[in-house]
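Student: fold the following for me, if possible:
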Amino acid sequence: MSGEPTARRGWLADVRPLRHADFRRLWIGQGVSFIGLQLTGVALALQVFEVTRSSLWVGLLGLASLVPLLVFGLYGGAVADAVDRRRLLLTGSLVSWGATLGLLLNTVTGLDNPVLMLVLAAVQATGFAFTSPTRGAIIPRLLPVELVPAANTLNFLVSSLGAAVGPLIGGVVLAGAGFEGAYAIDAVLFAVGLYAAVRLPPIPPAEGVGRPGLRSVIEGLRYLGGHPVVLMSFVVDICAMAFALPKALFPEVVAERFGGSPLAYGWLSAAIPIGSVIMGLFSGWIGRVSRQGLALTFVICLWGLVVAWAGAVSQLWLMVLLLAVGGAADLVSSVWRQTILQTHAPDEMRGRMQGVFIVVVAGGPRLGDLRAGAVATAAGVTASWVGGGLLCAAAVLAAGFAVPAFRRYRSEAAHPAR
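Tutor: Alright, predicted model coming up:
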């Protein structure tokens, strides 16, 4: 079709969703605040390791975040279906902001209490458990359905950009201003995301949605159980994050191989999102892939294999390069999985499906942190890193080919080039 926009037919990112002011503000706010969130993430992991000298304690940060994500993630999605989503986004954001201020206070007062750090990580995850499914459920209300895949790509792109820039800035900030500097910058940048939420229009629930509670959560899980394609999109992501994510191992690897350099730690932490950013800039083709079930299987298998390779090398530049390739694969899989949820689920179910999505997407890495730290303590950091990547590739192939509906799935949102 000759009138089809060039962005749609080309390889570059489709930026049409940014023409919508509400989405544009939300997108900018998410990107800026995510830089601060990443500053806090790298600072907290490194601070816990310096205080305890244990990768297991770093892994426990993942467990501390996983518990509230599991408890409140599904409930947060149910609430997002039953209340004004703008108001819920603001409330959850304030909870997360308070946790960042608590980490700053813990540091500047000299407490450096690792137990308190775990508690504050759990509080921050609680806020995230409400805001993230709410933000995902808002997008289809702000944009026409044909722009949802492009909007998801832009969201993952800006999040990846923040995840890349944040650790790199973090390495410099930690070397110059310490942990308190990182937490203070996060607290300031978070205000941009709050402003974007304030400017959103009211987004009331769909008619006929009941009060949030256990029954509504069960309804969401029942819906998920009856749709194997959606269910498998969660399963393969759990395999990717629980088995292959090596972030909890970065402090120990930096200490053993790179002399404890904060800059090396920053580069390792930024490597995966750097790859996601590069892929996001050339993502025009992602929405045109129709065989997304089969494609998801292979792209997550690629993620596992390159992560395993990265764990076996000792050169920083090669490790960063391989992790960046993994990050590119991760962005592609994230867009496809999010689009499957947003285009399949009806509006009255989107919050709950986004709640499950956040439990998996945010909870999977925490479970992966715990696995990585525990295995590293028992068998060594290299065995934990390389073995996890190989196990991911094997598990994803087995799971992907075990469900024919997932293997044969074709996306209704795909628009092949003509």
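
Student: going by C-alpha atoms from here, please, whenever you check contacts or count neighbours.
Tutor: Will do.

Student: W267 contacts L321, doesn't it?
Tutor: No - judged on Cα atoms under 8 Å, W267 makes no contact with L321 at a distance of 10.2 Å.

Student: neighbour count: those two, which is higher?
Tutor: It is W267, of W267 and L321, that has more neighbours when counted by other Cα atoms under 10 Å, with 22 against 18.

Student: which element is the more buried one on?
Tutor: Element membership for W267, per DSSP states H and E: helix 262-281.

Student: and that helix, which residues are buried?
Tutor: 262-280 (16 or more other Cα atoms under 10 Å).

Student: in stretch 246-259, what's buried?
Tutor: By 16+ other Cα under 10 Å, the buried positions in stretch 246-259 come out as P246, K247, A248, L249, F250, P251, E252, V253, V254, F258.

Student: before we compare anything, build this one as well:
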Amino acid sequence: MKAEQRNIFRLLVRGQTNHFGNVIFDYANRLLISRHPVSAPFLMMLYQSSESLAQLIFNLLGGHVADFYNRKRILLVTDLIAALATFVLFLVYNPENIWALILVNTLLAILYSFNSPAYRAVIRDLLSKTAIFQYNSLSKLIAEIVSVVSPLLALVVVSQLGFRYAMLINSFSFLVSAWCEYRFEILHKTESSKSKLGQGLKDGLVYIYKDKQIFYLLLTAALVNFLDAIYTFYLPFTPIFSGFDNIYAYILIAQSVGSILASLIVTWFGKRELGPNQYFYFLIIGSLAWIGLGFAGGSQLLILVLCGIFSGSVTIFNIFFMSHIQTSIQPNMLGRVFSIIFTMVGLFVPLGSMVASWINLQNWSVFMYIGFAQLILCFGVLRLFTKMAKS
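Tutor: This is a model prediction of the structure:
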């Protein structure tokens, strides 16, 4: 097996093992918080917002570190610390101590702030440009297959073993990730001169601002994440206001199925040249599915179909968007560009959580309002791209 193929295999194992553990961990935590007898909305807002705020604070530093230090070592150290933290949580777990869950989740978010830009940047060190799109499509496909299994296993783990074993599974997944990262073979070493944090981040901001396509995509992604934060906030409450038992788990599965089908579609679309403005047509489809949820509350099957359509449209958008960045940005700028992107996107997640907690609209119409807002956003951005093309 060639070195590049070995790297693809290790990237897939690393990413999907980690994804598997995180899905079970997050599912158990959110379900436990949603059952809190007194402060469920407040605690859900705090759980979601603390994660986003931690990433917001440390993302820029993580991107700078990823560009000027050993990316492989960053991945290895952060995953080992995450494995230790979740294992300690497993040992001291107490279902009444929600604050411990929030604290560990915040620590994981800080580690992720260093891990994520290093991971996305190291792909350019491990793979050729022609292999990056192939890896992103395959990775998303396998990730969603894992996501189908994870909620089912989460149900089994929580019902048969209890919430604490979700922490143990996540700890083991971090260990597997660390082993794969240790075996990475660097094929394209990126050289970058040292720079102070302020100057390095300034260079990244200037780079993004000059690339108007990336700039507009970044602003749109930030606003879409604001809406997605509201959507994610209300999903754990769907069993309460829908009357359908376990609908939350079924929605997660439906979204995974939609993403699997979408990843297969991307394989066909990947042979065609699509401009960044064309990615938004897929988000429009997702917006219409969101709007449909406002009228589908009485049919569990229709709810699942619409959630699958929404997830599939976002999957296609994300694969094209991520591949575009990884192949078009200069290698020595990737860490900072990714950190700036996810920092800007993350700015709107806590705001979305707070707005969702404030309006407290626990019925299907909240998804319809989200859909209308995203639809207006998509048409506005398409108009901007049209003007940019004519100028």
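
Student: after the helix holding W267 of the first structure, heading C-terminal, what element do we hit next?
Tutor: Sequence order places helix 292-312 as the next helix or strand after helix 262-281 of the first structure, per DSSP H and E.

Student: between that next one and helix 262-281, how big is the angle?
Tutor: Calculated by axes from the mean of the first three to the mean of the last three Cα atoms, to 10 degrees, helix 292-312 of the first structure forms an angle of 160 degrees with helix 262-281.

Student: helix 292-312 of the first structure vs the second structure, average distance?
Tutor: Here helix 292-312 of the first structure, set against the second structure after superposition, deviates by a mean of 2.0 Å using mean Cα distance after the TM-score superposition for the first structure.

Student: how about that helix: buried residues?
Tutor: For helix 292-312 of the first structure, using 16+ other Cα under 10 Å, the buried residues are 292-311.

Student: and for stretch 119-139 of the second structure?
Tutor: Neighbour counts over stretch 119-139 of the second structure (16+ other Cα under 10 Å) mark 119-127, 132-133, 135-139 as buried.

Student: relative to K202 of the second structure, which of these is nearest.
Tutor: A121 (18.4 Å; Cα to Cα).

Student: for the second structure, what's the longest helix?
Tutor: Longest helix in the second structure, counting residues (DSSP state H): helix 3-34.

Student: that one: how far from the chain's middle?
Tutor: Chain-centre distance of helix 3-34 of the second structure: 11 Å, with Cα atoms, centre = their mean, to the nearest Å.

Student: how big is the offset of that helix relative to the first structure?
Tutor: Mean deviation for helix 3-34 of the second structure: 1.5 Å (mean Cα distance after the TM-score superposition for the first structure).

Student: aligned counterpart of Y135 of the second structure in the first structure, please.
Tutor: Aligning on TM-score structural alignment places Y135 of the second structure opposite A151 in the first structure.

Student: just the helices in the second structure please.
Tutor: If DSSP H is used as the criterion, the helices of the second structure fall at 3-34, 40-68, 71-92, 98-126, 129-156, 164-182, 197-210, 212-234, 238-242, 247-269, 280-293, 300-328, 334-359, 365-390.

Student: which strands or helices does the shortest one pack on?
Tutor: What that stands for is helix 238-242 of the second structure. In terms of contacts (3 or more Cα pairs under 8 Å, 6 or more residues apart in numbering; DSSP states H and E), helix 238-242 of the second structure is packed against helix 247-269.

Student: residues in contact with the helix it packs on: which ones?
Tutor: 137-138, 140-142, 144-145, 147-149, 151-152, 155, 235-239, 300, 303-305, 307-313, 315-316, 319 (Cα atoms under 8 Å, 6 or more residues apart in numbering).

Student: now a ChimeraX select for only the buried ones of those.
Tutor: Here is the ChimeraX command that selects the buried residues among those (16+ other Cα under 10 Å):
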select :137,138,140,141,142,144,145,147,148,151,155,235,236,237,238,303,304,305,307,308,309,310,311,312,313,315,316,319
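
Student: quick revisit: tell me which of the helices of the second structure approaches H188 of the second structure most closely.
Tutor: Among those, helix 98-126 sits nearest to H188 of the second structure (Cα to Cα), with 4.6 Å.

Student: equivalent range in the first structure for that closest one?
Tutor: By TM-score structural alignment, helix 98-126 of the second structure lines up with residues 114-142 in the first structure.

Student: which part of the second structure matches stretch 294-301 of the first structure?
Tutor: Residues 277-284 of the second structure are matched to stretch 294-301 of the first structure when aligned by TM-score structural alignment.

Student: if you count neighbours, what's buried in stretch 152-166 of the second structure?
Tutor: Within stretch 152-166 of the second structure, judged by 16+ other Cα under 10 Å, the buried ones are L153, A154, L155, V157, V158, F163, R164, Y165, A166.

Student: kindly report the same for stretch 217-227 of the first structure.
Tutor: In stretch 217-227 of the first structure, the ones that count as buried by 16+ other Cα under 10 Å are V217, G220, L221, Y223, L224.
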